[in-house]
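Asker: Structure of the sequence below:
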Amino acid sequence: MDRFIFLTIDGLARGAVFAAFALALVLIWRGARLVNFSQGAMAAASTYVAYSVTNATGSYWIGLVAAVLSGLAIGGLTERLVMRWVDPTQHLNAVIVALGLVLVIQAVLGVVYGSEYRPMDVPFSRSPLSIGDQALLSPYDLFVFGTVLAVMLGLGYAFTRTDIGLKMRAAAFAPDMARLLGVNVSRMLTLSWALAGAVGGLAALLVVPTELGAHPHATDLVFVYAFTAAVVGGLDSPIGAVVGGLGVGLVLSYVSGYSSSDLSAVVILGLLIGVLLLRPSGLFSRATARQV
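Answerer: Prediction:
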């Protein structure tokens, strides 16, 4: 039982980071109706910005703000300078361009920072708190959970209770009708990309310091798990992204703990295929675009 409790806590801690990344993918999907396969590379760039700022100032929190702001800028500039010129009716074009961006961003990061891992510090202890002989979440895990929960609630409120959120959804589902109603569709798309970049940068800063450190490819595998989480929960559901992220984290933890870590990727792939076959819209997706 102690082993099960430990694996559950570890899985939830890992899953919270996947959930934050999945929220960034949900933002792009809600705003532009496409999956941003360059999200991981964009987040890695924000992590390097945080790394540089933290080293220059000695403050993790200033680095955190820098990661969010740089993610905001990278996301907005990506939409303005690159994705805006891709034919929106040809979805494969957007996928190819996004994959090309991954190569460009990672190459630039490698040239500027090199290919070695650069360790990063965290603001709280990673030593688990204990009750009796049972290890629980660490202070840093609690910080991650609180951050992801705050982001999820904020995005959920923005998309369902604010004019900006409703305009973003309208611009994604029916851009021509939204323009007739006075919505600046171009601005809404840029805002969607900018917000997704900010959330992705925040998510990367939560996970990268717990691994080997900053690296051009540090977020590659995290993106794969986050994409699975977003698909499982539903690309249109912030709550689904969080639940999916926690679920993926638990699956990875249980498989690694009771079997072999080599099977983790296979199990996650099986989970992704199963959801796509049985419920392509995701487990928590309730709204669908009306076909005309």
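
Asker: contacts and neighbour counts: CA atoms only from here.
Answerer: Noted.

Asker: mind checking how far Asp2 is from Ser256?
Answerer: Going from Asp2 to Ser256 by C-alpha to C-alpha, to the nearest Å gives 16 Å.

Asker: higher neighbour count, those two?
Answerer: Legend: neighbour count by other C-alpha atoms under 10 Å for Asp2 and Ser256, higher for Ser256 (15 against 10).

Asker: So what's the residue count around Leu155?
Answerer: As a burial measure, Leu155 scores 19 neighbours (other C-alpha under 10 Å).

Asker: That one - that's part of a helix, no?
Answerer: Yes. Under DSSP: H, G, I helix; E, B strand; the rest coil, Leu155 sits within a helix.

Asker: Which residue is the nearest non-sequential neighbour of it?
Answerer: Leaving aside its chain neighbours, Leu155 sits nearest to Pro238 (7.2 Å; criterion: C-alpha to C-alpha, 6 or more residues apart in numbering).

Asker: Give me the number of neighbouring residues for that neighbour.
Answerer: Using other C-alpha under 10 Å, the number of residues around Pro238 comes to 30.

Asker: To check against the first, give me the structure of this:
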Amino acid sequence: MIGQVFHGFGTGAVYAALALALVLVHRFTGVVNFAQGELAMVSAYVAWQLVDAGLSYWVALPLTVAVAFGAGALAQRLVMRHAGDAALIMTIGLYVFVHALAAQIWSSALRTFPNPFPGGPLGIVGPLGVVAAVLALLYLVIRHSGAGLTLRAVAADPRAARLSGIRVGRVHALGWGLAAATGAVSGVLIAPVVFLEPGMMGGVLVSALAAAAVGGFVNPVGAVAGGLLIGVAETLAGTYLWADLRVVVPLAIMLVVPAVRLSAFSRVRA
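Answerer: Model prediction:
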């Protein structure tokens, strides 16, 4: 059972990375980005192309993160900039567009992706270490940099930030870029586990949404904890109860967490 728990932590690290991306977009722009998984999928293809061209995994990863950052910022400026109240619908449209574009470029053929982490403990510690490094880097950027200060100002009050001279649109693009870069880590981490194909991030996105819900879509630490929790719960449920039950775990969490929050809020008001 201990082995299954640790395996669940490895899977949960992937969910945590994508949940972090969802939290970043929601925290700085107020939007739940349903295209986050597809952006991560494209990042995995970019990494695969770089590795296939002869680069090592550890060279391809930072290059992929940089490309993802630019793609995320560009998506915000070109697609989401004027979405207004239709922003949520626009992310669904972006999901469909990116998915179709990936299928046109790379086809729907199944491809394998090299795994940088061998079996055994390193196969679990490796993804956890990568996600921990991403979380630490995001903390440094957001809490201890000028860009992070403007991000926090816009997140707290976009109107006041705009009146103080902050270019809110550019800050939103920065938030989308950081989210896409973080989500790219999730796509690259899951690619060796599943076949590389346009629909590879569908299940991961559902679990990441549930993980982000644990943190209320505003708490990065809560999202990471939720991702790890879901990874362990899915693994244990699929191993010791019923294999198909693992699909139900994130859906159940998405139903239970809001209900618990609403109940707690009602008791406080009473």
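
Asker: Quantify their similarity with the TM-score.
Answerer: Superposed pair, TM-score by TM-score structural alignment, normalised by the length of the second structure: 0.93. Supporting alignment: 264 aligned residues with a C-alpha RMSD of 1.7 Å.

Asker: Counterpart of the residue nearest to Leu155 of the first structure over in the second structure?
Answerer: In the second structure, Pro238 of the first structure lines up with Pro220, judged by TM-score structural alignment.

Asker: do Val35 of the first structure as well
Answerer: Here Val35 of the first structure is matched to Val32 in the second structure, going by TM-score structural alignment.

Asker: same for the lengthiest helix in the first structure, what does it pack against?
Answerer: Longest helix in the first structure by number of residues, with DSSP state H as the criterion: helix 2-32. On a contact count with 3 or more C-alpha pairs under 8 Å, 6 or more residues apart in numbering; DSSP states H and E, helix 2-32 of the first structure meets strand 134-135, helix 139-161, helix 163-173, helix 185-207, helix 220-233, helix 238-258.

Asker: What range does stretch 177-189 of the second structure cover in the first structure?
Answerer: Using TM-score structural alignment, stretch 177-189 of the second structure pairs with 194-206 in the first structure.

Asker: Return the distance of the match of Pro238 of the first structure relative to Leu135 of the second structure.
Answerer: In this view, Pro220 of the second structure and Leu135 of the second structure are 8 Å apart by C-alpha to C-alpha.

Asker: repeat for Asn115 of the second structure
Answerer: To Leu135 of the second structure, Asn115 of the second structure is 22 Å away according to C-alpha to C-alpha.

Asker: Out of the helices and strands packed on helix 2-32 of the first structure, which is closest to Arg30 of the first structure?
Answerer: Closest approach to Arg30 of the first structure among these (C-alpha to C-alpha): helix 163-173, 5.9 Å.

Asker: can you count the residues close to Glu38 of the second structure?
Answerer: Neighbours of Glu38 of the second structure under the rule other C-alpha under 10 Å: 28.

Asker: Taking helix 2-29 as reference, get the angle to the host helix or strand of it.
Answerer: Using DSSP states H and E, Glu38 of the second structure maps to helix 36-52. Using axes from the mean of the first three to the mean of the last three C-alpha atoms, to 10 degrees, the direction of helix 36-52 of the second structure lies 110 degrees away from that of helix 2-29.

Asker: can you list contacts of helix 36-52 of the second structure?
Answerer: 18, 21-22, 57, 60-61, 63-65, 67-68, 72, 95, 98-99, 102, 113, 180, 183-188, 191, 196, 198, 200-202, 204-205 (C-alpha atoms under 8 Å, 6 or more residues apart in numbering).

Asker: In ChimeraX, how would I select the buried members of these?
Answerer: Typed into ChimeraX, the next command selects the buried ones out of the contacts of helix 36-52 of the second structure (criterion: 16 or more other C-alpha atoms under 10 Å):
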select :18,21,22,57,60,61,63,64,65,67,68,72,95,98,99,102,113,180,183,184,185,186,187,188,191,196,198,200,201,204,205
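
Asker: Tell me which residue of the first structure matches up with Leu78 of the second structure.
Answerer: Leu78 of the second structure maps onto Leu81 in the first structure, by TM-score structural alignment.

Asker: cool, and Gly10 of the second structure?
Answerer: Taking TM-score structural alignment for the superposition, Gly10 of the second structure sits opposite Ala13 in the first structure.

Asker: My guess is that match contacts Pro139. True?
Answerer: No. With contact defined as C-alpha atoms under 8 Å, Ala13 of the first structure does not reach Pro139; the gap is 10.9 Å.

Asker: okay, these two: which has more neighbours?
Answerer: Ala13 (23 against 16).

Asker: so what's that one closest to, chain neighbours aside?
Answerer: Closest residue to Ala13 of the first structure apart from its sequence neighbours, by C-alpha to C-alpha, 6+ apart: Asp141 at 5.8 Å.

Asker: Map that neighbour onto the second structure.
Answerer: Match for Asp141 of the first structure (TM-score structural alignment): Ile124.

Asker: Repeat that for Val26 of the first structure.
Answerer: By TM-score structural alignment, Val26 of the first structure lines up with Val23.

Asker: Ok, Val267 of the first structure next?
Answerer: Checking TM-score structural alignment: Val267 of the first structure goes with Val249.
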